[in-house]
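Peer 1: Structure for the following, please:
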Amino acid sequence: MSLSMYQASIPVFVRMLDNLSNLLTIAAQHAEKAGYDKNVLASSRLFPDMFPLSKQVQIATDMVKGAAARLSGETPPSWADTETTLEELLARVAKAKDYVSSFVAEKVDGSEQKEVILNWPTVTLNFNGQDYLLNFVLPNFYFHISTVYAILRANGVPVGKMDFLGAY
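Peer 2: So this is what the prediction gives:
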């Protein structure tokens, strides 16, 4: 049995968004228990030239909402990147999960050869659907969630590998 585009995308997105939500929840609980402002974490970064945690979450959620829409032949919704607190970031993750969960297999399957063009001010990227999902979306999605994890660990939040991977 082969793996469909839907199976390789939507359930993976939902699972990792749940894990991202759990990481942010643990962070908020840790900050409260430790007695510091939990929202300091939202602006924390690993290195001065890297994006802060808030932007990492925004990019991760943008990746999956964009992928679900593009693979289904829809235009991705535009969300303002205004979140500055952990509560706002948790709400964004929940919104992304609700959005990608609304896509059914019939809308995503068969998109392996669908043309996907990403236009940015300095570069245009051209993909077929399978390459877009496997070589652009998933690596970016995991990278930004991994970076959230690393920022939290660097700030003493007691998260571990199983928090990143989620329960089995």
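
Peer 1: can we go C-alpha only for contacts and neighbour counts from here?
Peer 2: Noted.

Peer 1: Report the central residue of the protein.
Peer 2: Averaging the C-alpha coordinates of the chain gives a centre point, and the residue nearest to it by C-alpha atoms, centre = their mean is residue 60 (2.6 Å).

Peer 1: which one is that one nearest to, not counting chain neighbours?
Peer 2: Take residue 60 and drop its neighbours on the chain: the residue closest to it by C-alpha to C-alpha, 6 or more residues apart in numbering is residue 141, 4.9 Å away.

Peer 1: Wait, the one you found touches residue 63, no?
Peer 2: Yes: if you go by C-alpha atoms under 8 Å, residue 141 and residue 63 touch, sitting 6.1 Å apart.

Peer 1: To compare with the earlier structure, here is another sequence to fold:
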Amino acid sequence: MSRQKIDSIQTLFQSRLETLEHLFKTGQTYFSDDESLLQKRIAPDMFPFGTQIAFTCNQPYNFSLWCEGKPLHNLNPEVVSLAQGYEHIANTKKLLSNIKVEDEKLTEEIRLELGEGLYMELTGSVYVNEFLIPNFYFHLITAYDILRMAGVPIGKKDYMIHLMPLVRKK
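Peer 2: Next comes the predicted model:
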């Protein structure tokens, strides 16, 4: 029995949730704890920063539920307080850290209900690599972009914070 792939997925999600938390804290500091930060958005027809936090967390959250054999469901997208945003991140990290399945789980089929009578049937590997991870990065990057647009002084080193321990100076 192997857990190498599952462990890799967990590590990726955990480290990027740390990135999301870092970006959130930086934005919170820049906005002096003003919860209006949660309503910032790139365009009127796009979801605000608070919703991007929930949508980013939904991917590892639902991965964890699927691994546990539980029904998928999304977190509340109406993030109206800083505490609620941090709670989404913390609860997702905790759920993710409790995964106990083997890599064989990735060969199982999953049916994703898309609403309006639409669905997809995918293997676990396709679910992770073609659905979860792209959606995860889309919402993480959108959260980053909202903060940049709002004037928060962040850059690539903040987005790539998971690599900072590997950076050396000559």
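
Peer 1: can you tell me which helix in the first structure is longest?
Peer 2: When every helix of the first structure is counted residue by residue (DSSP state H), the longest turns out to be helix 5-34.

Peer 1: same for it, what does it pack against?
Peer 2: Identification of packing neighbours for helix 5-34 of the first structure by 3 or more C-alpha pairs under 8 Å, 6 or more residues apart in numbering; DSSP states H and E yields helix 53-71, helix 86-101, helix 105-108, helix 138-154, helix 161-165.

Peer 1: so who does the counterpart of the residue nearest to the centre of the first structure in the second structure touch?
Peer 2: Aligned by TM-score structural alignment, residue 60 of the first structure pairs with residue 56 of the second structure. Residue 56 of the second structure sits next to 135-140 when contact means C-alpha atoms under 8 Å, 6 or more residues apart in numbering.

Peer 1: Find the pair from these with maximum spatial separation.
Peer 2: By the measure C-alpha to C-alpha, those have their two most distant members at 135 and 140, which lie 8.5 Å apart.

Peer 1: Give me the more crowded residue out of these two.
Peer 2: residue 140 (24 against 17; other C-alpha atoms under 10 Å).

Peer 1: Apart from its neighbours in sequence, what residue is nearest that one?
Peer 2: Leaving out its chain neighbours, the residue that sits closest to residue 140 of the second structure by C-alpha to C-alpha, 6+ apart is residue 56, at 5.7 Å.

Peer 1: Over to residue 14 of the second structure?
Peer 2: If the residues on either side of it in the chain are set aside, residue 14 of the second structure comes closest to residue 93, at 6.3 Å by C-alpha to C-alpha, 6+ apart.

Peer 1: Tally up the residues packed near the aligned residue in the first structure for that neighbour, please.
Peer 2: Counting by TM-score structural alignment, residue 93 of the second structure corresponds to residue 97 in the first structure. Neighbour count for residue 97 of the first structure, taken as other C-alpha under 10 Å: 22.

Peer 1: ok, now how distant is residue 97 of the first structure from residue 160 of the first structure?
Peer 2: In this structure, residue 97 of the first structure and residue 160 of the first structure are 22 Å apart, going by C-alpha to C-alpha, to the nearest Å.

Peer 1: count of neighbours near the alignment partner in the second structure of residue 164 of the first structure?
Peer 2: Aligning on TM-score structural alignment places residue 164 of the first structure opposite residue 159 in the second structure. Counted with other C-alpha under 10 Å, residues neighbouring residue 159 of the second structure total 18.

Peer 1: pretty sure residue 159 of the second structure is touching residue 19, no?
Peer 2: Yes: between residue 159 of the second structure and residue 19 there is a contact at 6.2 Å, judged by C-alpha under 8 Å.

Peer 1: who's in contact with the match of residue 164 of the first structure?
Peer 2: The contact partners of residue 159 of the second structure, taken as C-alpha under 8 Å, 6+ apart, are 19, 23, 144.
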